[in-house]
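**Student:** Give me a 3D structure for the following:
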Amino acid sequence: MTGGWVVDDGVLAVVGDRVGYAGPAASWAGDLPAPAPGRLLLPGLVDVHCHGAAGHGFPDAAADGVREAAAHHLAAGTTTLVASLVSAPAAELRERLAVLAPMVEAGELAGVHLEGPFLSAARCGAQDPAALVPGDLALLRGLLAVGGVVSMTLAPETAHAAELVAVLREHGALPSFGHTDATAGVTTAAIRAAAAGGRLSATHLFNGMPPLSSRAPGPVAACLAAAARGELVVELVGDGVHLAPDTVAAVFDLVGAGQVALVTDAMAAAGMPDGRYRLGALPVEVVGGVARLADGDGRGAIAGGTARLVDVVRHTVAAGVPLPDAVLAATGTPAGLLGLPDVGRLTPGARADVLVTDADLVPTAVLRAGRWVRREES
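**Tutor:** The predicted structure is shown next:
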């Protein structure tokens, strides 16, 4: 299954670290292995918004912890992972980039996502409000100079927003609008200006934004309309917590899977039991798998997710989205956002990243760049 199409009786052949053949068994000229009934072969998943796992957060973990978090997601089929940071003082962000940039260079991570610090204090969610600052071109240039950054979330109403987008473009980094309190008009104007320069996304649509209403459509309506026009891709945290299933299904119906990137927004508690964790500088309490800022009454803001991307795909299918669409939104669409044409698809010449699942989308094996990182027990 790849690119939104399905082969019911398919064969996948790997040559080195590349896909050599992907297609119907009837068209395969070589010997065939024993069939694997009830197994799905999916492209390796691509998560462009993830803060950690396995007890380790990308905003604060040492290098070994970063690797453990990435390995947890890899074992669940996420073969391309962007490590997300949160808003923090400039010196701390530079220190984190110095830790993560070598891992990006080595191919262990697909890049770093700066979620802030140029965000709206009114819609900061689980971001530390003390770390938020207006748009600062010198600060951004300094962070990009450290290396590793492939994307950044900024509020469209922040100071110098258009100039910040231009600087990101200069460095080949993806601008993403989010954590915003802007009106629909301000958001639309920012999108149209930014979309003219290339790839563009909206960070976790609905979350970190005012709700859409009849007389104040806000950034949600602006982003949906822009996605329908093909001007940007909307992230959805379709984990059953951040969004109602009907909301997820409606967005797919409105804009199509080619304009949706499913993400986890996962934090250190992914793959871990309930308890106390941190997201950057802020304490988080996880109860029943739901992470919230620890405010004493259990009503704090949602503080990232605890699901892996394959879990998000499973929730999305359960919401009524066709499996090919859900898979495309977790593979080819986010890969396109990152400008990576050789991942997120099972086509000849693509990197051999494969997630094998059972019929219930439970992972059984994972192949990355032609090498098994998890194999099904016989």
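**Student:** only C-alpha atoms for contact and neighbour calcs from this point on.
**Tutor:** Fine.
**Student:** so what's the residue nearest to Arg371 when sequence neighbours are not counted up against?
**Tutor:** In space, and not counting its chain neighbours, Arg371 is closest to Asp17: 7.3 Å by CA to CA, 6 or more residues apart in numbering. Residues near Asp17 by CA atoms under 8 Å, 6 or more residues apart in numbering: Arg351, Ala352, Arg368, Ala369, Gly370, Arg371.
**Student:** If any of those are buried, put those into a PyMOL selection.
**Tutor:** In PyMOL syntax, the buried subset of the contacts of Asp17 is picked out as below (16 or more other CA atoms under 10 Å):
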select buried, resi 351+352+368+369+370
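**Student:** Turn the contacts of Asp17 into TSV, including distance to His160 and secondary structure.
**Tutor:** Below are these laid out as TSV (distance: CA to CA, whole Å; DSSP: H, G, I helix; E, B strand; the rest coil):
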residue	distance to His160	secondary structure
Arg351	38	strand
Ala352	41	coil
Arg368	40	strand
Ala369	40	coil
Gly370	44	coil
Arg371	45	strand
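**Student:** got TSV for the contacts of Asp17, with distance to Gly256 too?
**Tutor:** Below are the contacts of Asp17 laid out as TSV (distance: CA to CA, whole Å):
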residue	distance to Gly256
Arg351	25
Ala352	26
Arg368	28
Ala369	29
Gly370	31
Arg371	32
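**Student:** now, among the contacts of Asp17, which is nearest to Leu45?
**Tutor:** Arg368 (10.3 Å; CA to CA).
**Student:** Any figure for the gap between that closest one and Val356?
**Tutor:** Remark: distance between Arg368 and Val356 (CA to CA, to the nearest Å) = 11 Å.
**Student:** what's the helix or strand for His49?
**Tutor:** Per DSSP states H and E, His49 falls inside strand 45-50.
**Student:** Second chain to compare with the first, below:
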Amino acid sequence: MSLTLADARVVTPEGVHDGWLTIEDGRITHVGQGRAPRAGHSLGGRYVVPGFVDIHNHGGAGGSFPTGDQDAARAAVELHRRHGTTTMVASLVTATVPKLEAAASSLADLCDDGLLAGLHFEGPYISAARCGAHDPALLREPSPGEFERLVKAGRGHVRMLTIAAELPGALDTIRAARAHGVLAALGHSDATYEQTLDGIEAGATVATHLYNAMPPLGHRAPGPVAALLQDERVTVELVNDGVHVHPAMVRLACSAAGPHRTALITDAMAAAGAGDGAYVLGALQVTVSGGVARLTEGGSIAGSTLTMDAAFRRAVQEVGLTLPEAAVTASLTPARVLGLDDTIGSIAADKAADLVVLTDELEVAGVMRRGSWVTEP
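**Tutor:** Down below sits the predicted model:
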């Protein structure tokens, strides 16, 4: 079946142009400017951006990926798809190794089905001093052999490991992750600038939610933030919800790293799309009030209730990115992190027809995944 989307403002990495695109068998076949060569589905001048790619997400719609519950995971994916996320990695949190294995094995089924794009172990190899909403009693020293158990449980779908570079065994575990084709991400870390550089040299290429759960940027002790921003090998995640990071610091990171090394993420937990109330993240109780998730005991931020459309909108309206820059940070850069930028992440011929239709106010008017409407404009 062939479909033409006409009367659109198409957002590509090169700019925004009035035009059209055609879709066949789930893929974009043509992208053109001006009037479409044939009648099609008019978008009435609304924007079209590539489907969002979220590489750090713990759940939504009341469901939590760390439980491994497949029905809850499906509900979370559906919620985020309606908000424009067409590709998503499921993030787990610190737990016992057997529980992590069980959750990874269960969610691997959904990866097999194409519902999820992979798995992310955020813990247990993180710093007790910077553990945030992770149970400190369950933290462990990194072990390459133990990590291989987690990789095996994920049946080829483990995409990322968050690890603190300063821990004993961390550098060997980073090397082991790379050997298994798993991205090593530095985060939840009390590392110095020099220890962070060691982690990068060992093979780490991602910064887990930059600024959060790590020492702040300092002019005498620059810490991990400076090391991660300045190294061209590293992509930095940012939770752009106005709670985790001030817009000025998002702007600073985007300026230092550039859109090509900046990936917007949600770090969403079960309360995304589900409202305020009491929730659980891993083994810990979370209270959500005013859309902000915090540990019931201690008050640490415990993920977010963010969706990618809101992160994109804030990037333009509050941070000051252009539409093409925001689309790169929300789609193309995270797609490249996953090694999927040849098929998703931007609007171009021969790529998957993963699209988000936005109003002038950048609100979601429609979402398409693989050529089929999730919500039709």
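**Student:** who touches the alignment partner in structure 2 of Ala155 of structure 1 in this structure?
**Tutor:** By TM-score structural alignment, Ala155 of structure 1 lines up with Ala164 in structure 2. Applying CA under 8 Å, 6+ apart to Ala164 of structure 2 gives the contacts Tyr125, Ile126, Ser127, Ala170, Leu186, Gly187, His188, Ser189, Asp190, Ala191.
**Student:** Apart from its chain neighbours, what residue comes closest to the second one?
**Tutor:** Just to be clear, that refers to Ile126 of structure 2. With CA to CA, 6+ apart as the criterion, Ile126 of structure 2 has its nearest non-adjacent residue at 4.8 Å, and that residue is Ala164.
**Student:** Would you quantify the distance from that neighbour to Ala128 of structure 2?
**Tutor:** For Ala164 of structure 2, the distance to Ala128 of structure 2 (CA to CA) stands at 10 Å.
**Student:** these two touch, right, Ile174 of structure 2 and Ala204?
**Tutor:** Yes. Counting by CA atoms under 8 Å, Ile174 of structure 2 sits close enough to Ala204 to count as a contact (6.6 Å).
**Student:** Mutual contacts of these two, please.
**Tutor:** Ala184.
**Student:** quick one: the strands in the stretch 151-300 of structure 1?
**Tutor:** Along the stretch 151-300 of structure 1, the segments classed as strands by DSSP state E, counting those that start in this stretch run 174-177, 201-202, 233-236, 260-262, 275-279, 282-287, 290-293.
**Student:** And the helices in structure 2?
**Tutor:** Counting by DSSP state H, structure 2 has these helices, from start to end: 70-82, 97-112, 144-153, 170-179, 193-202, 223-230, 247-257, 308-314, 323-327, 333-337.
**Student:** Same list (these) but as a markdown table, adding distance to Glu376 of structure 2 and mean neighbour count.
**Tutor:** Converted to a markdown table, these look like this (distance: least, CA to CA, whole Å; neighbours: other CA atoms under 10 Å):
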| stretch | distance to Glu376 of structure 2 | mean neighbour count |
| --- | --- | --- |
| helix 70-82 | 10 | 21 |
| helix 97-112 | 25 | 20 |
| helix 144-153 | 37 | 17 |
| helix 170-179 | 40 | 21 |
| helix 193-202 | 43 | 20 |
| helix 223-230 | 39 | 22 |
| helix 247-257 | 32 | 18 |
| helix 308-314 | 16 | 22 |
| helix 323-327 | 20 | 24 |
| helix 333-337 | 24 | 24 |
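**Student:** so which of the ones you listed comes closest to Met269 of structure 2?
**Tutor:** The nearest among the helices of structure 2, by CA to CA, is helix 70-82 at 9.1 Å.
**Student:** Kindly name the residues of structure 1 that line up with the closest one.
**Tutor:** Aligned by TM-score structural alignment, helix 70-82 of structure 2 falls on residues 63-75 of structure 1.
**Student:** out of the strands of the stretch 151-300 of structure 1, which comes closest to Ala145 of structure 1?
**Tutor:** From the strands of the stretch 151-300 of structure 1, taking CA to CA, the stretch that ends up closest is strand 174-177, at 15.4 Å.
**Student:** From Met1 of structure 1, how far off is Val237 of structure 1?
**Tutor:** Going from Val237 of structure 1 to Met1 of structure 1 by CA to CA gives 22 Å.
**Student:** more neighbours, the two?
**Tutor:** Taking neighbours as other CA atoms under 10 Å, Val237 of structure 1 and Met1 compare with Val237 leading, 29 against 21.
**Student:** Looking at structure 2, name the residue matched to that one.
**Tutor:** Counting by TM-score structural alignment, the partner of Val237 of structure 1 is Val239.
**Student:** who touches its match in this structure?
**Tutor:** Going by CA under 8 Å, 6+ apart, Val239 of structure 2 touches His209, Val245, Leu264, Ile265, Thr266, Asp267, Ala311.
**Student:** Of those - the most surrounded one?
**Tutor:** Top of the contacts of Val239 of structure 2 by neighbour number is Leu264, holding 31 neighbours under the definition other CA under 10 Å.
**Student:** where's the aligned partner of it in structure 1 relative to Val327 of structure 1, distance?
**Tutor:** Using TM-score structural alignment, the partner of Leu264 of structure 2 in structure 1 is Leu262. Distance of Leu262 of structure 1 to Val327 of structure 1, computed by CA to CA: 9 Å.
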